[in-house]
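In: the following block contains a protein sequence and its predicted model.
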Amino acid sequence: MNIAEVSRKFDLSQDTLRYYERIGLLPSVPRNKSGIRDYSEEDCRWVEFIKCMRNAGLPIEVLIEYVTLFQQGEDTVAARKELLLEQRKQLLARMEDMQSTLERLNKKIDRYEQSVIVKEQELKKTH
């Protein structure tokens, strides 16, 4: 796949894909004879992984560290696992914060809805 196809498939700009490759977040994508990036299925799996992790809020620096460790081979499995465990812990904490915020918003919205209902009932009584 060329960069335009990958861009469409994963809804990422071509500039973002180039940036990810330039900073080492995405392993170097091979090029065809014309010098055009030629993404393999493996490259696309990396793009999908990176997009998923970024959408979850993982920092680029952490993902670069993960990719670097991955490229170093099997000796880094424990380090990669530890890195992912720490990120999961942080993600769970953010999710708890978000859940708390959602509950607070729901209560606030409920109060406004109750207020509107009360006002509508009062208006009906006066008419």
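Out: Noted; the coordinates are in hand.
In: contacts, neighbours, all on C-alpha from now
Out: Noted.
In: and the strands in the protein?
Out: Assigned by DSSP state E, the strands in the chain number zero.
In: go ahead and flag the most central residue of it.
Out: Centroid check for the chain by C-alpha atoms, centre = their mean gives residue 55 as the closest residue, at 1.2 Å.
In: ok, residue 92 to residue 56 distance?
Out: 10 Å (C-alpha to C-alpha, to the nearest Å).
In: what about residue 101, distance to residue 69?
Out: As judged by C-alpha to C-alpha, residue 101 and residue 69 stand 35 Å apart.
In: likewise for residue 29?
Out: Counting by C-alpha to C-alpha - residue 29 and residue 69 are separated by 18 Å.
In: how about residue 59?
Out: 16 Å.
In: then residue 17?
Out: Taking C-alpha to C-alpha, one finds residue 17 at 20 Å from residue 69.
In: likewise for residue 21?
Out: 16 Å.
In: try residue 12
Out: Distance, residue 12 to residue 69, by C-alpha to C-alpha: 25 Å.
In: quick one: which of these two has more around it?
Out: Using other C-alpha atoms under 10 Å as the criterion, residue 12 and residue 69 rank with residue 69 on top: 18 against 15.
In: presented hereafter is structure B, for comparison with structure A:
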Amino acid sequence: MPDSASLLSIGQVAERTGLSVHALRFYEREGVLVDPVRRGPAGRRVYSENDVEWLTVCIILRASGMPLPAIRRYTELVREGDGNEEERLALLRARHRPDRRPGPVPGPGEPQGRRLRGHPHRPGRPLPAGLERTLIQILARTTAVRPDRHA
């Protein structure tokens, strides 16, 4: 477990990610966090930098149009560890929504709820080069995210 100096409160994570406290609790209930949320001595939720990194990936996936059940499945694949990268990439590709335009991911403190507008990709055509690169970057990031091991 990370030392207590590096742990963040739910409010700090909300501020850093731009997600509401309610959204963070919802993500926890829905099982889209790689690691179980830990509790501090007072019973309050505490998060690590690894948790913040994973939430950033979830924000990117949601902004791309990936539905929550698909993010949950992607999370399960990450928890399983190495060896399923092809399945992860296939899930990322399958969840590409042609009616949404990839755009900049909102930074810390910026609202996450903005809908993205359509872009010219049509099903059956290869993904645009920029989107393909983004999918591969997400795959690389999530391969590097390792679940914390707690006692």
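Out: Perfect, I can see it now. Note that the coordinates shown come from a computational prediction; the quantities given were computed from them, not determined experimentally.
In: TM-score them against each other, please.
Out: Here the TM-score for the pair of chains, by TM-score structural alignment, normalised by the length of the first structure, is 0.67; 97 aligned residues with a C-alpha RMSD of 1.9 Å.
In: which one in the second structure is aligned with the residue nearest to the centre of the first structure?
Out: Superposed on the second structure with TM-score structural alignment, residue 55 of the first structure falls opposite residue 63.
In: what is the equivalent residue in the second structure for residue 72 of the first structure?
Out: The alignment partner of residue 72 of the first structure in the second structure, by TM-score structural alignment, is residue 80.
In: for the closest residue to residue 89 of the second structure other than its chain neighbours, which residues are in contact?
Out: Excluding the flanking residues, the one nearest residue 89 of the second structure by C-alpha to C-alpha, 6 or more residues apart in numbering is residue 139, at 6.5 Å. Residue 139 of the second structure makes contact with 85, 88-89 under the criterion C-alpha atoms under 8 Å, 6 or more residues apart in numbering.
In: let's go with 10 Å and repeat that
Out: By C-alpha atoms under 10 Å, 6 or more residues apart in numbering, residue 139 of the second structure lies in contact with 57, 74, 78, 85-86, 88-89, 92, 133, 145.
In: buried ones among the residues you listed?
Out: The neighbour-count test (16 or more other C-alpha atoms under 10 Å) marks 57, 74, 78, 85, 88-89, 92, 145 as buried among the contacts of residue 139 of the second structure.
In: sort out which one of these lies nearest residue 14 of the second structure for me.
Out: Nearest to residue 14 of the second structure, judged by C-alpha to C-alpha, of these is residue 57 at 14.6 Å.
In: give me the nearest residue to the closest one, chain neighbours excluded.
Out: Nearest to residue 57 of the second structure is residue 138, by C-alpha to C-alpha, 6+ apart, at 7.0 Å.
In: equivalent range in the first structure for the helix or strand containing that neighbour?
Out: Element membership of residue 138 of the second structure [criterion: DSSP states H and E] is helix 129-144. Under TM-score structural alignment, helix 129-144 of the second structure has no counterpart anywhere in the first structure.
In: what's the match for residue 122 of the first structure in the second structure?
Out: Using TM-score structural alignment, residue 122 of the first structure lines up with nothing in the second structure.
In: same thing with residue 39 of the first structure?
Out: When the second structure is aligned by TM-score structural alignment, the residue opposite residue 39 of the first structure is residue 47.
In: quick one: its match and residue 28 touch, right?
Out: No. Residue 47 of the second structure lies out of contact with residue 28 (C-alpha atoms under 10 Å); the separation is 11.3 Å.
In: out of those two, which sits in the more crowded spot?
Out: Taking neighbours as other C-alpha under 10 Å, residue 47 of the second structure and residue 28 compare with residue 47 leading, 22 against 15.
In: need the contact list for residue 62 of the first structure.
Out: By C-alpha under 10 Å, 6+ apart, the residues touching residue 62 of the first structure are 25, 53, 68, 83-84, 87.
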